[in-house]
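[1] Need coordinates for the following:
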Amino acid sequence: MKAFFKDVFRRMGILFVSAVLFAILSVFIFSFFAGSLLSPTREGIKKDSFLVLNLTMNLTDRPAEVSFEDVAREALSEERSIPSYHLREVVDALAIAAKDKNLKGIFITGGFSPSGYGCGYETILEFIRALQSFKQSGKKIVGYVHSPQQLDYLVYAQCDELIMDPAGTMLLQGLASEQLFFGDAFKKYGVGIQIVRTGRYKGAVEPFTNNRFSSDNRAQIQDLLDQRWVHYLKTVGDARSISWPDLNSTFARKFLWKPNDAATQGLVDRVDDFGGVIERLIELGSKDEEGNTFAQVEFGDYVERLRPSPLDDDGEDQKIALVYVEGAITDGWGDDGQSVGGDEISRRIRGIRKNTDEYKAIVLRINSPGGSVSGSEAILFELERARDAGLPVVVSMGPVAASGGYWIATASDKIFAGPQTITGSIGVFGILPNIESLGADYGLNWDTVKTNRSSDIFSLSRPKSEEEIGVIQEYVDQTYDRFLNLVSGSRNLEKVKVEELAEGRVWLGRDAYELGLVDELGGLSQALEEAVHLANLGRDYKIEEFPKIETPADALAELLDIRSAPPKPFPSKIQNPLVNRLTEAQAFRNLLTDPFGLYGILPWYRSQLGFKPWGINL
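    Just a heads-up that it's a prediction; the model follows:
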């Protein structure tokens, strides 16, 4: 009897908790949809307003996902997460703002908050080109800077009027690329690493075997940083009317600037506090009497106004499918901006290919350092089938399209790259770790029963024999040869010429264009225009993005979908530099998912390569 009542009370408790949770969720759902459907139309933008563009964002290539946790937190509290905007919606919004009769100009403030592969250099440059196009309308861009990072200042330099806070600091120290090496640590603790690879410059394995960059790898990274730094100086110098050699010598002598010194040097126009900035914006535009500030519209609100309603899509328009590949390519599924599964992308392309009545061309936007050979092959095969089905495929390379990212680009009709895109890295490697010695130090032993000598070839319990390494090396050489053939056939280059350009070496987009590895220099807009041309669409078409732009309703639907992916771990808030470096290394290790252990990836690439965010804490 005691057990019976215990079970009854337990069931009643579960029922009560479930009812409470259901009631809360129902109220939230009702409030969300009621607010969306019954809220009044947004007020119009006041004449002579400024569009407030807060750079405190993660500027990505692909549309960002919206999590239910973020939606719930913003609905139940005043806390707001750092927004993510993707390049196309930002560029489109700025183009519309240039023609908006109610907007007097743009007011820029804040600083980028990069995450994953967001805020890549070439993406920032496309953003800057959109700002420069905006300025051609005759409208002003005013900036208010406090303590900018170098990428922030690249944008601020484009302002017609740049004001610095009197309490701010400007740090312009140059570019650096730092890599954590585990070679000595693995030797010390008995972790064995066996390597198979191709190419002098394929330095992907170096962090696991060495304690520093090899001379070849160091030389190519140094060359890349030197070219990028000159480009940075020229971009800033052209905007601020200062010669780039003068800027370079100035920054070599002094990298830390107080506001008045920055103004004297011409890095900013004047120094003033925010109150003075408000008065200046009222003078240039108009006053918001209710808020006692300048008339304004937030950039996020402006973007929301421009987003089309899903109800507007009747499915009858001809479409360009814009497919994003952002993050390291892995084997399997998933797409979170950090990594992207080859099967995930190939499934999207397959769906497009099977609906050629609606979709007339594919633009593949790549922002990836590569990854799994198996995952890259899955994408490439589906792109080839799409072309066989009559769909033109145009590639737009973003900040990086290297190794596996270049592999998939070969299945296209035309390749566009930005002048500062990092591409190439044509090579393949494999990593075969073992912990036999480490286990022995702690009294751990393995015993295996097998039918063949190499049945346990991918086991971590033992090193591989010379014969086994020879077999795997032969497989790597064959994979590398396939890579060379793909490039040779796609680029119409002799294989001998491709071999000279390969060996894992990286190239900037400008050099890749001169060498014939890409067709044109240009950004996403130019790639879309080319797709329209190849598909003979004229002006009657729409662009559909994959993945699609998510809304809070999508996040709620995903929460209620029992087929949803498992919950993601909460991001680490730890700011310890060593812990952060180890976390980066673990993240890279998690990308090594190829079933045969073969990869084409650029491991030292970071989305803000060279622009490491250093901070000064007082």
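[2] When you work out contacts or count neighbours from here on, use the C-alpha atoms and nothing else.
    Will do.
[3] For residue 119, which non-adjacent residue is closest in space?
    Here the nearest residue to residue 119 in space, its sequence neighbours aside, is residue 59; by CA to CA, 6 or more residues apart in numbering that works out to 5.0 Å.
[4] other SSEs contacting the helix or strand hosting the one you found?
    Assigning secondary structure by DSSP states H and E places residue 59 in strand 58-60. Secondary structure elements in contact with strand 58-60, counted by 3 or more CA pairs under 8 Å, 6 or more residues apart in numbering; DSSP states H and E, are strand 84-86, helix 121-135.
[5] compare with the first, here's sequence two:
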Amino acid sequence: MKNRFIERLWISREVRLAIMVAILGAVGAVACAAGDWKIGIAVLGVAAAMVAAFYFAVVRPARIPHDAVLVIRLAGPIEEDVTRSPLDQIMRRGGLSLDHLRYALESAAIDNDVRAIVVEIAGFGAGLATAHEMHRLMRVAQQGGKRVIALLRGDDAGLREYLVAAGAGEIVANPDTMLTMLGVATGGVFLKNALDKLKIQAQTLQWKEYKGAAETLGRDTMSPAVRESMEAIVADWEKILVEAIASSRKLSHERARELIAAGFVTAKFAVENKLIDREGYIEDLRAEFDPESKRKAFVSLARYRRHAIFRRERGRRARIALVHASGPVISGDAPATGEYISGVATAAQLDRASRDDQVKAIVFRVNSPGGSAVGSDLVWRAVREAQGRGKPVVVSMGDVAGSGGYYVAAGADAIVAEPATITGSIGVVYAKFN
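    I've put the predicted structure just below:
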């Protein structure tokens, strides 16, 4: 049986290192005093090597300037998590983790060593819910006293990119960047007429009326039920965009609604209509923060995360397990590349977290359009078993958590969704071809 005193006793890694070095130093000194110089010097050398290794591997990489400027570059897909197989990481080279971005922005907002945050936006490979979360994280940092600047530097910037940028206190755009303010829309593709010409008949079954996935094959127009749900989603998205942009840019709701549907507009138009603050380049910002061009103040996302982890993750604290479930649900093992929710693997992760005595609760992050009923059921059962072991399970939903993506969450103690999350378990569909 474990000693409770030993479990509660926590010694920092610096103190542990100091104790080990002190012991080795004492042993080395005794050996030298006894005349055994080879052993004494070797032991002292090991102690010195341990100190050097700790400094160069842990302390030095975590150091940042006192007036640091955190630079975050958004120019590709934003993944929920990047801890995948080496092959998948190679295939998805350059992908950012939303988990890493969230941690860095939350840490920088309260870090006295960070004086400003610059977010370069050249593309945003995620949904509206993720863009809205990034917007809020940047606004929190700004309201906490940090100077937050967004730089739009891609060929064009759509509403998702602009929503992220609007979370900053200042928005700068490359003079040649075009803002594509095209409003909010959704639609569907209908293949029935094309299949008829090929003499292919699609037989579909659905339960119930809002489960419209098979309409692509069996209809040539959108059903009233699916149109109703799509119109509701569009209305919600428009409301989110209008409220966020009007609040951050100090515009009326009517004016914000007009501007997000203004069409293709130039950076000059955006300045004149208060969508952005000025035109400029990243070099202008670097010159402003670093007039002498020493380039020491600028800190990358990866480097800042090392600093934040070194500063914040200290002490023995209750652990909260974070289990990610991203992509379509399948019943068996996931392929080597791509985002999938393996029913077997995800259930095993939940089981392992629920059996860990140091884990006090589980946060289950779901971003999935659904898929296999068998795979979803395996995950649902694992959630219920974790609760049976006394571990609360809270689901956090990302851009989408529909059908099987909702099924896996349904057994949790609580479900939290973003305002722009598409969620709901709306039925079952089946199709076959003649």
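[6] so the strand holding residue 59 of the first structure aligns onto which residues of the second structure?
    On the basis of TM-score structural alignment, strand 58-60 of the first structure is assigned to residues 77-79 in the second structure.
[7] for the matching stretch, the distance to its chain's centre please.
    Relative to the centre of its chain, stretch 77-79 of the second structure is centred 7 Å away, using CA atoms, centre = their mean, to the nearest Å.
[8] before we move on, the earlier item: neighbours of the residue nearest to residue 119 of the first structure, how many?
    By the measure other CA atoms under 10 Å, the count of residues near residue 59 of the first structure is 26.
[9] returning to what we had before: ok, and what's touching the helix or strand just after the strand holding residue 59 of the first structure?
    Remark: after strand 58-60 of the first structure, the chain's next helix or strand is helix 68-76, criterion DSSP H and E. Outside helix 68-76 of the first structure, the residues that touch it by CA atoms under 8 Å, 6 or more residues apart in numbering are 79, 80, 81, 552, 555, 556, 559.
[10] Dump the residues you listed to a markdown table, plus distance to residue 320 of the first structure and neighbour count.
    Compiled in a markdown table, these are given as follows (distance: CA to CA, whole Å; neighbours: other CA atoms under 10 Å):
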| residue | distance to residue 320 of the first structure | neighbour count |
| --- | --- | --- |
| 79 | 37 | 10 |
| 80 | 34 | 11 |
| 81 | 32 | 11 |
| 552 | 25 | 16 |
| 555 | 25 | 18 |
| 556 | 28 | 18 |
| 559 | 30 | 16 |
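[11] Please produce CSV containing those residues, extended by distance to residue 542 of the first structure and secondary structure.
    Written out in CSV, the entries for the contacts of helix 68-76 of the first structure read as follows (distance: CA to CA, whole Å; DSSP: H, G, I helix; E, B strand; the rest coil):
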residue, distance to residue 542 of the first structure, secondary structure
79, 36, coil
80, 32, coil
81, 31, coil
552, 23, helix
555, 25, helix
556, 27, helix
559, 30, helix
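[12] What count of nearby residues applies to the closest residue to residue 370 of the second structure other than its chain neighbours?
    Distances taken as CA to CA, 6+ apart put residue 404 closest to residue 370 of the second structure, at 3.8 Å, once the chain neighbours are dropped. Residue crowding around residue 404 of the second structure was assessed by other CA under 10 Å; the count is 29.
[13] Could you measure from residue 404 of the second structure over to residue 414 of the second structure?
    Note on residue 404 of the second structure: its distance to residue 414 of the second structure, by CA to CA, to the nearest Å, is 17 Å.
[14] Could you do residue 254 of the second structure as well?
    Shown here: residue 254 of the second structure relative to residue 414 of the second structure, a distance of 36 Å by CA to CA.
[15] List the residues that contact the residue positioned nearest the centre of the second structure.
    The residue at the geometric middle of the second structure, judged as the C-alpha nearest the mean C-alpha position with CA atoms, centre = their mean, is residue 98 (1.3 Å). With contacts defined as CA under 8 Å, 6+ apart, the neighbours of residue 98 of the second structure are 78, 79, 80, 81.
[16] Please pick the buried ones from the residues you listed.
    78, 79, 80, 81 (16 or more other CA atoms under 10 Å).
[17] Fine, thanks again, bye for now.
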